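Chemist: sequence first, predicted coordinates after that:
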Amino acid sequence: SCRSGWRGKAPAVGRSRLSGVRSTVGSMLQIHTEHSMERLAGAFIEVVRTPLPDPFEVEWVGIPSPGLRDWLEIQCSTSLGAAPGATDGIAANIHFGFVGELRRALLSQGGNDWHQNDPWHPDRLVWAVAETLAAAPARSSRGAHPAALEIVPAMQEGQTSLFGAATRFSKLLARYVTDRPAMLCRWAVGDFCDAQGAPLRPDARWQAELFLAVRERLGIASPAELLDSALNEGRLNEQACGLPQRLSLFGFTTLVGANSLLAQLDALALSREVHLFMWEPSSGLAQWGRSSGTERGAHMRTTERQSFGVKREVLDESPVLPLLRSWGRPALEAAQLLSIVAPQDAVSLRVPDIEDLSGASLLKILQASVNRAMVAPAPSIPRASADGSVVIHECHGQIRQVEVVRDQILSILEEDSSLEESDIAVLCPDLTTYAPLIEAVFGPSASSGTLSYAQTIHGSTTVWGNANSKDSPPQLAYQIAHRHLENLNPLGGALVSLLTLLDGRCAAAQVSDFLSLAPVRKRFGLSDDDLARLSEWVQECSINWGLSAQHRSHWLGVDTYSPGSWAGAVQRLLAGIALCSSPDQLGFGGIAPIDVEGSDIALAGRFAEILELLELAAQQSSAPMGIDRWVPLVRSLLGTFFDIPVDQQWQMSSLLGMLASIERDSRGGSPDASSSVLGESVTPTCQATLALIELRTFLGAQLSGTSSGGRLFRGGITVSSLAALRGVPFQVIFLLGCDEEALRAGSGEADDLIVSSPMIGDRDRRSDLRQSLLEAVMSAREQLVVTRTGWNRVNNHPVPMPAALAELADTCAGLLGGADPAQLNGSLLQTHPCNSFDPANFRTPRQSFDPVALNGAMVAAGQRSEAPPVLSRPLAPELDLRTVELVDLIRTLQSPPQAFLSKRLGLHIGPTTAESAEDEIPISLDSLGKWSLGDRLLQTRLRGAAADDLEAIEAASGRLPPGSFGSAAVAAESELVTSLLDCARSQGIDWGLSEALVIECALDPTTTLFGSVTVIPSPGRWGPVQVGVGKLKGKRILQAWVDLLALTATQAPRAERCVAILIGKSASSSKAQPVERRLIELRESSDPRGLARGALVELVALYRWAHCDVVPIFSETSYSLSPLGKGDSEAQKAWLSTGPGFAYGDRLDPATMLAFGDLEFEELMELETRDEDFAQFGISPGTAIGSPTRATFYSRLLWGIFDRSCVLTDDLEALAKKPAKKAAKKSASQRSSGSAYG
């Protein structure tokens, strides 16, 4: 029985003094309609101003969104109990809830709380469906219910898993409960019909069969059946004894499941006061809808319109504004439903107000046109003018849109000092994408300790900048509401990353990214230096993917291949702690150790711990299991891999609460196994198993839910999704991100019977999205600002306007006189420059408030000039260059820019891009990999080690492709190495006779050259020998030449001839001649030592100058420009060569790019010589060596010294037979045919 305070009927309200309200005659169900949300709130306040019989009874108010709840609560608090003309009211004992709470309250009776124990709640229903499908295969297909694979067609075709099918069907059932309760009632008695009451198609019968199976497993009828039974038996009021005596539903534009909902409200209204406050964005459209609905309802059977509803009709020919035909379907159908289904005396027939629109803004005229559903021009709708009240901004990309929104807000606040940030709302169709961009562009919200921009400019004549910072845009106060839980809780995102990692191959990049997450770093104490060292180990260990060989077996099919896995890397690091690495042999157990010393030992231990825990977690989560085992495992993973600061422990509490809720839902909603609902037992736990990918998807969906993030309207700009603030009025509304991707509704669920058989009032994504846009347009009071991507940021091509936005633009253009929207650029449409620092943003009227962008614009608008050189003039000579190391001399001559920047300026020149780890096991080696392998093979052979041992070492290190692919690579490079060594032996070179000779040579009284040169004697010759797997290019030739000069200048000859021999890979890549041989010998001279000393003196002079100025000598390009090379065509290739997947050349050297910029070859050849270049070496510009271009000048200068001192030939046998004098003549003839040195 009800309490005494609830007995009796409340007095009839009668017709309100607000024109939009009309009362019922026999029932207390009253429907209020208004075009203005403020007036609708006034009608609601007038109702609740009348106290309930019991002063302690709660006022229950149903709302469609949390944003409208907060707004209505503020309206009540400023009116209820306030003194006349004041806003000092108070609102208390008002409960705001959603319509679903009303249904669950009606189902609760006898002490059973459907709010907590509703087995048909979507979060709990999914487990019942999953368990039903899991148990179905155990039954005979001829039994009461077919097997699971025969029930769900998508499972037969392999399109979804068992839990995926359960998730999809549970969502369908949840929609059917609210939108098609009559269909479920007929299914329950074996009458299989579709969403319009017609016989169900054979291919859709599985839904009815699965519904019956789930119903049987739950042991309780669906809410649709229970409510229908209570309505038919007149027991609904008895079941509603827990509800207060007055119920209100406020701010709805559409009614979900209108037939059932209105029937429930009508039944409740027999014993209590029930109010439905409907907001009609277009009163004219609603009036037309009510008229058409009344006409249709008069010819329909009552049972039809109260069960399944009314079939949807086409609106294309309706006599309304074209914009409303696309944007107003839900509102129109709501009006039709009210006139068809609801009692006729309960609906107010509101006539739109006729207000004077002369001098009104475009926004006001647009809203009036929508409200009256009239097509302009009309007698009551004048022509509008483009006054900036409605503007569509076209930008280049998403970030630029956010920047424009920020600048437009600042401009609006500057122009109207009466506005505050709280009067502005930014609504995003895709808030998930734009929320982080807003935080990045807007910066931190103005807190209580700082002044926001609006507070700064009020009462001040200075509006530029911000009191808080002069180096950033003015600070705004804002709040982002209703974000995804994953964005609000970083620990949730880290958990999803961990589950994604365990469900995948654990690629090098994925694990590295996971280790860089803040909760993981805190848990394992990883600093920035630690992460950098781990990145180096990833490269050194050649890690690609896979925790271990066992972990890889799922993809490879074998569990024996460990190189390149994380476990293989850990073994190598731990072995390197105890053993010294050797290039010629493996450690114990066939492991190739990596040296680990000092503080890296502790880091290696933590690294091993992390990977061991990952391996254990991957093993524990590899097999499908029930949710009762998954939840404890996920809890364990949270404690194992994550740690957060004390002040952020709410993140862990939130996740643990979510897991507890999931565990409770899997038991049917009860915290214990013995729970029951309405006297029926509920399955204590779900026996269905989930794979890791299904759990990850499920938890990701849970974390993708939205949270209000606290109460709104606490000051500052409100940033929210479209749905969260539907109908809430603001002075200025921004629609951010109105792009095709965000406004594309997409298709509905293919198995949804409602989609295939729609009725009036049914929800669909396209109509709901456009209805929310309409509500946003009608909620703006002063300005409506829309932004979209109008230009592709990559190619600057125009982007077509989305269809929904084009409809708005066309409507506004019609109000402006029927012009094409494209002709209204600058008024209705505004195009913004691609970049925020474009000078156009700072012309009158100013479009930007960013001081940093202003500085960029000032630079961009100034006189353009070429980038200044690294040096405006050469530096003074270094004081201490009396001793010159031979190795330093060679390195400087090979790359003077590198030497100058590092030696003289002290700059560390690293690689242009960090080498990234490979995520695939290679089956072949690239060019660099082949060279590295060949070089290691060559060095191994020169040390006398076996090639087989090297192959084992290479395989153990992960540098080789697996199996036969690696063996083939080793065989190919071994063949080249063998050819190189055979060539060396054919010249009588014996590596066992090599000797390192000390070089110490006084070139002049102030300069001493010292170092060492390794020589190998051969029959009749001795000198340095170079054998390498690379081609014989300028870099190697220069090194052998300088070694030969140093050797000749300091050592007494030990054989008839002193020569340098170079052996390398053939440039022609001919199989018949795989290697190439070259020899460098001093020119014939009566004083060879003097000739060598003279050449070294010239080289040291060039060496010293390279420490004073940036000298344009490049190892390969300069060699190609010399007569020893092949001319400009070859030099151009040496400067830069590109192709599919590769790019190399002197131009890409980091030091070259820093010293000279990113020059094209033509630009390099246009660098003019300077007076200092000639004066430093005493050369006249008129001589042959005095080239007008610096690159050619220094090429001739360096390699001219070579030509005057040595001879280069590629025919060792011929040279051995002829004297050096003839070779010198041949070289001279080459000089005369090429560019002379002078």
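Modeler: Received it, and whenever you're ready, just let me know what you need. Owing to the predicted nature of the structure, the values given are computational and were not obtained by experimental measurement.
Chemist: from here on, just use CA atoms for contacts and neighbour counts.
Modeler: OK.
Chemist: which residues does the helix or strand encompassing residue 237 contact?
Modeler: For residue 237, the host element (DSSP states H and E) is helix 236-239. With contacts defined as C-alpha atoms under 8 Å, 6 or more residues apart in numbering, helix 236-239 is touched by 1, 106, 107, 108, 109, 227, 230, 264, 267, 268, 270, 271.
Chemist: let's bring in a second one:
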Amino acid sequence: MTLFVHRGTSADALASGLAELLAKPLADPFAEEVVAVPAKGVERWLAQRMSHRLGASVGQDGVSRSDGVCAGVRFLNPHSLVALILGIEQGDPWHPEQLAWAVLRAVDDSLDEPFAHTLALHLGHGMTGVEGELRRGRRYAVARRLAGLFADYAAQRPAMLADWRSGGSGDGLGGAVDDDLAWQPELWRRVLGLVDAEAPEERQARVVAELRTGRLSGLELPGRLSLFGHTRIARSEIEVLTALGEHRDVHLWLPQASPAAWSTLTEVAAGGPVPRADDDSGLLINHPLLASLGRDARELQRTLALADAVDQPLEPDESRPPTMLHLLQQDLAGDRAPTVAERDARSVPAADRSIQVHACHGQSRQVEVLRDVIADLLEQDPTLEPRDILVMCPDVEAYSPLIHAAFGLGGVVRDTAVRDAGTDGSHPAHTFRVRIADRAPLHTNPLLSLADQLVLLASSRLTGSEVLDLARSAPVRRRFGLDDEALERLTDWVSSVAIRWGLDAEHREAFRIRGLSQNTWQAGLDRILVGAAVDGDEIDHVGTTLALDDLDSGDIELAGRLAELVARLAGTLERMRDASTAEDWVGVLRDGVLGLADVPVKDAWQTAQLERELARVGAAAAAVGGAGLGLADVHALLVGRGAARATRSSFRTGTLTVCTMVPMRSVPHRVVCLVGLDHGVFPRASTPDGDDVLARRPVTGERDTRSEDRQLLLDALMSAGQTVVITYSGFDEHTGATREPSVPLGELIDAVRRTATGPGVDRLVTEHPLQPFDARNLGVAGDRVELLPEGRPFSYDPAALSAATRALGDRVQREHPVDVRLSPAPMEDVDLGELIRFFDDPAKAFLRSRLGMVLPEIDEIQHEGIPIELDGLRTWQIGERVLQSVLAGRDLEATCNAELWRGDLPPRELGYRTLHDIATEVQALAALTWRVAGVGGP
């Protein structure tokens, strides 16, 4: 049995080779084929691609009808394949999510010991005050990060962990770990003592030995298996696959941009992995773009030298038309850097838009440009369909709402051609169906988001706006029956009863304010409920609670729903204060979310996912005896559990797919769009983790995020069959200042300009105006700069065309539909309030008094602090209320008490003094008013 390495420049060729292999049946007709893939997107594409060959019928012309089915094939990812071989159950204690709890327990138990002094200082052990509290809030986040580091050590440098287990402190390369990291070996030994399982490096060494001798029992794998589409395989996984190849055929199907570069590096790579600082293999590469972007592929070749593999390269496809994209791909495949003469001999016409780079003003403008580019591609090529187009971006969460707004308004795809769309005034892209494939559950499941929101509320002041934001979330609205009108009503009530922050006086004690219930939710709710219970014409207060006089009989139920919402929230937050272990937190979060939220039947999966994630947390923590958790720890835990996870069903559904750059990196598409390749965003910042032993002296084959992102760009270029579209922020959206492209994108632009000449290359980078309705986008400017060949307008937006046409047209003075001259206003008394309103906003006062127009009030931002002093307007408002009440015959003392209970005055002595000054002035004004009017006061 053998380990085979199949190399090809395209995934299509590799898939064809795999299909030929799988078409030959196994000896056992009931055995499943096993194929490991790097991502769910590759799995979906490969399954569809296999169905074109496996079981497909053949027509009379000898051509397959592509009517087969991909059955009897078990797809795994490399980790799950290795886990299957190693006999790891689903709850692997050495997986970072599980291991974090053991690390947390070990850290907590070691903080008083000398070796953990660095950790203790970082986590605020023994510190008091705010800084100590903030540092202690890092506990779970630090434990999870360390668990990830330990898992990386096990996968990429297992010899180091073996040395640590035996009492050493080596770095796996013959040296010792640096002094500032000397606490890690001892911490790892403490973790080993808490986990009742074989150490990961020990387990792997045992399984590899048993695989080589054929003594591993219980391994249910067929006589052959394949790994497809990988550009990086960890050293530990190579060891397992090599041992597996002793008694089975193992096939590696690897996309490689350049067979020529592989051949060039064969002798150098035979030396195996070396320290990255000593690796000079990039100097042997001729094409500068291949040298810059292809380090991951070169390092994989070094790692594979550890295995005694049979190399079986596939023949590259040379039958492509000489477009700008294909010329670049051929140069990369052949590792050729064109000479000046070769470049000048290649002339690319203006119509060749196979590589497009668009410099835009910010993220929103990039998406607008993208939809026009896609609409134009569909218009110009009737054979192109949305499923042939892939959109990838480094930060899918940032672009998700922009893409939904630009593409997702139609919901269905029209049957008519793109050029017939948009006749209703909308952009044709509004009819495209779009699927965003790998968003984080924290953003797609509102119940998980609500759980995190509750944790954040537990450490907040519970301001009026924070609780109203909770009420506005869709699951909470559904639970309490809150429509838009009800939410608007609640917002008015919160402002009217002066709810600022704090649940009640007891809740405020955590913020060092004692015995003050004014402006809390409890005080405000009391006012609302009293207002709902009493007749405001007869009773305006109960005890010291002033009734809200803005309620009618129809508001009683809404007031009750608000009280129930706040009561359930208060109960959840009270339980959170008592929660300490993971088990406590799981129960509190489950009960809190399900008590505050409800989802429709079609979204029942959201509840199941919430309970599943919480159950996993509880089980993992219980496995090591539990650990204490604070609010910051739980927040970090929920954010980690809610990270992006791709699902198989999100890809290749016939829609236009949007995803990050990992899941579909090498999957062929006719059009590949890369959005957001901005400087500082791509490649990802790779500031080394100061606690990472591997980062101190990295070895080839060990993961590096910047190299990985560069390889992703190279894979995307090689997977495009027809067009590559790239957008980036070339200008500041506020100042218009020029921004440089990211370094890899700049290298790509330079490489294209060294590949060929001609009008097509001259138009490689398109600089777009700030606004979509700029005349240059729409072909309506007489001196326009053409953005597309042959003078075609760039934009397909009818609304933008209308705006551009109107802006360029003559300004026409329209006749007024009515006589604008108003008759003189009648002479009448003007009160002080009306005079103040006029000087405050003359235009609004004119519209109200002369035209009878009532403009909607625009809510100002409510000040959410406890009032300490009043400005002139607030003082006048309180004084005006007191004066009008006294003039109406009400007792001054009762009126002042009502103002104290209202919540607008500063608390305690500050409020008493302010009210005393107001009352004194009111008495004088009232006496003067009665004397002028010739009547006696009460």
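Modeler: Right, received. Where do you want to start? Model, not experiment: these values are computed from the prediction.
Chemist: structure 2: matching residues for whichever helix or strand comes after the helix holding residue 237 of structure 1?
Modeler: Next helix or strand after helix 236-239 of structure 1 toward the C-terminus (DSSP H and E): strand 246-252. The alignment of strand 246-252 of structure 1 onto structure 2 (TM-score structural alignment) spans residues 224-230.
Chemist: so which of the contacts of helix 236-239 of structure 1 are in helices?
Modeler: Within the contacts of helix 236-239 of structure 1, residues falling in helices by DSSP state H are 106, 107, 227, 230, 264, 267, 268.
Chemist: which position in structure 2 aligns with residue 538 of structure 1?
Modeler: Using TM-score structural alignment, the equivalent of residue 538 of structure 1 in structure 2 is residue 494.
Chemist: residue contacts, the nearest residue in space to that match that is not next to it in sequence?
Modeler: Excluding the flanking residues, the one nearest residue 494 of structure 2 by C-alpha to C-alpha, 6 or more residues apart in numbering is residue 464, at 6.7 Å. Going by C-alpha under 8 Å, 6+ apart, residue 464 of structure 2 touches 494, 499, 500, 501, 521, 864.
Chemist: tell me which of the residues you listed is nearest to residue 815 of structure 2?
Modeler: Taking C-alpha to C-alpha as the measure, residue 815 of structure 2 lies nearest residue 494 of the contacts of residue 464 of structure 2, at 46.0 Å.
Chemist: the helix or strand hosting residue 1192 of structure 1 corresponds to what range in structure 2?
Modeler: Taking DSSP H and E as the definition, residue 1192 of structure 1 sits inside helix 1190-1205. Using TM-score structural alignment, helix 1190-1205 of structure 1 corresponds to no residues of structure 2.
Chemist: same question, stretch 714-733 of structure 1
Modeler: By TM-score structural alignment, stretch 714-733 of structure 1 lines up with residues 653-672 in structure 2.
Chemist: swap in stretch 398-405 of structure 1?
Modeler: Under TM-score structural alignment, the match for stretch 398-405 of structure 1 is residues 363-370.
Chemist: same thing with stretch 43-59 of structure 1?
Modeler: Mapping stretch 43-59 of structure 1 onto structure 2 (TM-score structural alignment) gives residues 17-33.
Chemist: next, the buried residues of the matching stretch.
Modeler: 17, 18, 19, 22, 32, 33 (16 or more other C-alpha atoms under 10 Å).
Chemist: out of everything not next to it in sequence, what's closest to the third one?
Modeler: Nearest residue to residue 19 of structure 2, sequence neighbours excluded (C-alpha to C-alpha, 6+ apart): residue 50, at 5.9 Å.
Chemist: kindly report the same for the fifth one.
Modeler: Using C-alpha to C-alpha, 6+ apart and skipping the chain neighbours, the partner closest in space to residue 32 of structure 2 is residue 72 (5.0 Å).
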